[in-house]
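In: the sequence and its predicted three-dimensional model are supplied below.
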Amino acid sequence: MESIFVCLEFQTDWWQVMTSSFMRNALIGGTLVAIAAGVIGYFVVVRGTAFAAHALAHIGLPGATGAVLLGLPVTLGLAVFCVGGAIVIGALGRRAGDREVATGTVLAFAVGLGLYFSSQATRSSSTMTNVLFGNLLAISPQELIVFAAFLVGVVAVVCAVFRPLLFASVNERVARSRRVPVRALSVLFMVLLGLVVTMSVQVVGTLLLFALVVTPAATAIMLTPRPGRAIALALVLNLLSVWAGLVVATMFSLPPSFCIVTIACTIWLVVRLTGRSRQVQL
């Protein structure tokens, strides 16, 4: 145990590192992802699609490794497979049970395909590591433009369908009886989730994505039953986790993904132990 803490050496030049260009890109990229994850994360929790969110991150794996083989941007490969997988899951998973089966089947095929692509190119080994654990410090200016476009699209669509999407998420059966296009909204939501997962994977990776997309939203729901306030609070918690995580990572030379996830999970645990769950109110 002592050897673990001995490795935590305070970096006296941390402020110089924080003001560098690559760190500025990391802060901007992390902020864009935090906002997108905060907006969509609430619906992930309410709709009970946390497994789908986690699965989509892994479904993007063959897209990333395949993009390396073809010499294409990793973000493009991730987006194609995440959104494509989201459409398949949304279209086939009409009921909760069907959605779980569709998600698991698509996930299994995608992981197998990703391993095959990875075996075909030595360069994909580093790509796979970045996809699994994230690499926020490697975000490029071009990726920031793509992230900004994704964020604008996600926020615009969520604002446009907020009421029917919330209705269908909280009480799907009643929404169907009121002729709300539940299936179309399900597919649309999964597409939005695919875009957010594409962004989030490059911040915390597939293995840690749950803590950025789901955990802050779950924390917010425990603190307030009102959707608008919960989404705003989830967004704030995401921003706090990303910003504080980057600062701590820079001060002690730690992996940013580890710090971001640790902060998000610690906040959730404190609220879980001291608070009470609230019922969602329309």
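Out: Perfect, I can see it now.

In: going by C-alpha atoms from here, please, whenever you check contacts or count neighbours.
Out: Fine.

In: residues in contact with residue 247?
Out: With contact set as Cα atoms under 8 Å, 6 or more residues apart in numbering, residue 247 has these partners: residue 18.

In: let's see that with 10 Å instead.
Out: Neighbour list for residue 247: 14, 15, 17, 18, 23, 27, 241, 253, 254, 256, 259, 260 [criterion: Cα atoms under 10 Å, 6 or more residues apart in numbering].

In: so what's the second one up against?
Out: When contacts are counted by Cα under 10 Å, 6+ apart, residue 15 is found next to 247, 250, 251.

In: please, where are all the helices along the stretch 51-200 of the chain?
Out: 61-70, 74-92, 96-119, 124-133, 141-160, 162-170, 172-177, 182-204 (DSSP state H, counting those that start in this stretch).

In: ok, and here's another one to check against it:
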Amino acid sequence: MVLSADVASPPWSWNLLADFQQMWAYPFMVNAFRAGAIVAVVAAAVGWFVVLRRQTFAAHTVSAVAFPGAAGAVLLGFGAVYGYFTLCVAAALVIAAARGDGEGAESALTGTVQAFLLACGFLFVALYKGLLEGPQTILFGTFLGITTTQVTVLLCAGAAVLAVLALIGRPLLFASVDPRVAAARGVPVRALSTAFLVLLGAATAEASQITGTLLVFALMVIPAATARTITARPGISLLLAVLFSFTATWAGLIAAYYAPYPLGFFVTSFAFSGYVLALGLRALHGALPGRGVAA
């Protein structure tokens, strides 16, 4: 079965059990759900710290350079996954190096590197003479063709990211909330910042393979922003971010299976809908007599 814009998508029968049995009868869909689960958890965990640390511009840059990384790898005859990880982590290290020169220098260098690498990405696409679906997949993501080997790579990389994040989580939280006090108490703020940016690069490279490079930023930020809209309690909001990311990813996979449109669009749309709903509920809660904004 081929799922594309030129072929009719399978019908939704409203028999949920039968629909899921049919969908999961295909190995590529099983792999897609496995990969989606891994990506959702890792992206949400890292994204929660991105929102807390107000580093969304850095996250946007790292996600943007995943595009030239993947395009360049494909042009050179390598798998896109190698380009994702190489350039995402490299961009994270460049941003980390710029942080020592002040916030203004970091923003200027980050924007400059982003613009140059995006231009390189479009050059690589122009030089690439393969099928049109190649660049489209890099930009917007797909669940087609995800192999068991790729799932294993995602699992290993995701486990490594989460293990390091768990190891540095408490001091990173302290350094994110009040970096000056943390530094005064001997917390290695600079080293933690560099380590976190490397984790951000690895998580972005992971998520790009599902959502595409243009929309990975949404999966990284929207679920975390939604969770922090609901509650400011670190533990609860982190768990909510993971739940929202997981739900948006799996719902997007189901929708993309039954509709001939890019997976990244559905994942982003579900995540954004959750954010809008959270904002609405928060506004409603604040408008009730004698009630304040949810903590």
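Out: Arrived safely. In this text, all values refer to a predicted model and were calculated from it rather than measured experimentally.

In: quick one on the thing from earlier: in JSON lines: the contacts of residue 15 of structure 1, plus distance to residue 229 of structure 1 and secondary structure.
Out: Shown next, in JSON lines, are those (distance: Cα to Cα, whole Å; DSSP: H, G, I helix; E, B strand; the rest coil):
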{"residue": "247", "distance to residue 229 of structure 1": "27", "secondary structure": "helix"}
{"residue": "250", "distance to residue 229 of structure 1": "31", "secondary structure": "helix"}
{"residue": "251", "distance to residue 229 of structure 1": "32", "secondary structure": "helix"}
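
In: now the aligned partner of residue 82 of structure 1 in structure 2. Nearest residue, chain neighbours left out?
Out: The alignment partner of residue 82 of structure 1 in structure 2, by TM-score structural alignment, is residue 88. Excluding the flanking residues, the one nearest residue 88 of structure 2 by Cα to Cα, 6 or more residues apart in numbering is residue 201, at 4.6 Å.

In: re the thing from before, dump the helices of the stretch 51-200 of structure 1 into CSV; add mean neighbour count as well.
Out: Shown next, in CSV, are the helices of the stretch 51-200 of structure 1 (neighbours: other Cα atoms under 10 Å):
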stretch, mean neighbour count
helix 61-70, 24
helix 74-92, 22
helix 96-119, 17
helix 124-133, 19
helix 141-160, 16
helix 162-170, 18
helix 172-177, 14
helix 182-204, 25
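
In: tell me the contacts of the counterpart of residue 262 of structure 2 in structure 1?
Out: When structure 1 is aligned by TM-score structural alignment, the residue opposite residue 262 of structure 2 is residue 255. Residues in contact with residue 255 of structure 1 (Cα under 10 Å, 6+ apart) are 133, 134, 135, 136, 137, 204, 245, 246, 248, 249.

In: apply 7 Å and report the result again.
Out: Residue 255 of structure 1 makes contact with residue 249, according to Cα atoms under 7 Å, 6 or more residues apart in numbering.

In: with residue 56 of structure 1 instead?
Out: Neighbouring residues of residue 56 of structure 1 by Cα under 7 Å, 6+ apart: 82, 85, 86, 194, 197.

In: same deal with residue 175 of structure 1?
Out: Contacts for residue 175 of structure 1 were tallied using Cα under 7 Å, 6+ apart; they are 167, 168.

In: what lines up with it in structure 2?
Out: Per TM-score structural alignment, the equivalent position to residue 175 of structure 1 in structure 2 is residue 182.

In: and residue 98 of structure 1, by the same measure?
Out: In structure 2, the residue equivalent to residue 98 of structure 1 is residue 105, according to TM-score structural alignment.

In: spatially, what comes nearest to its match if we skip its sequence neighbours?
Out: residue 98 (6.5 Å).
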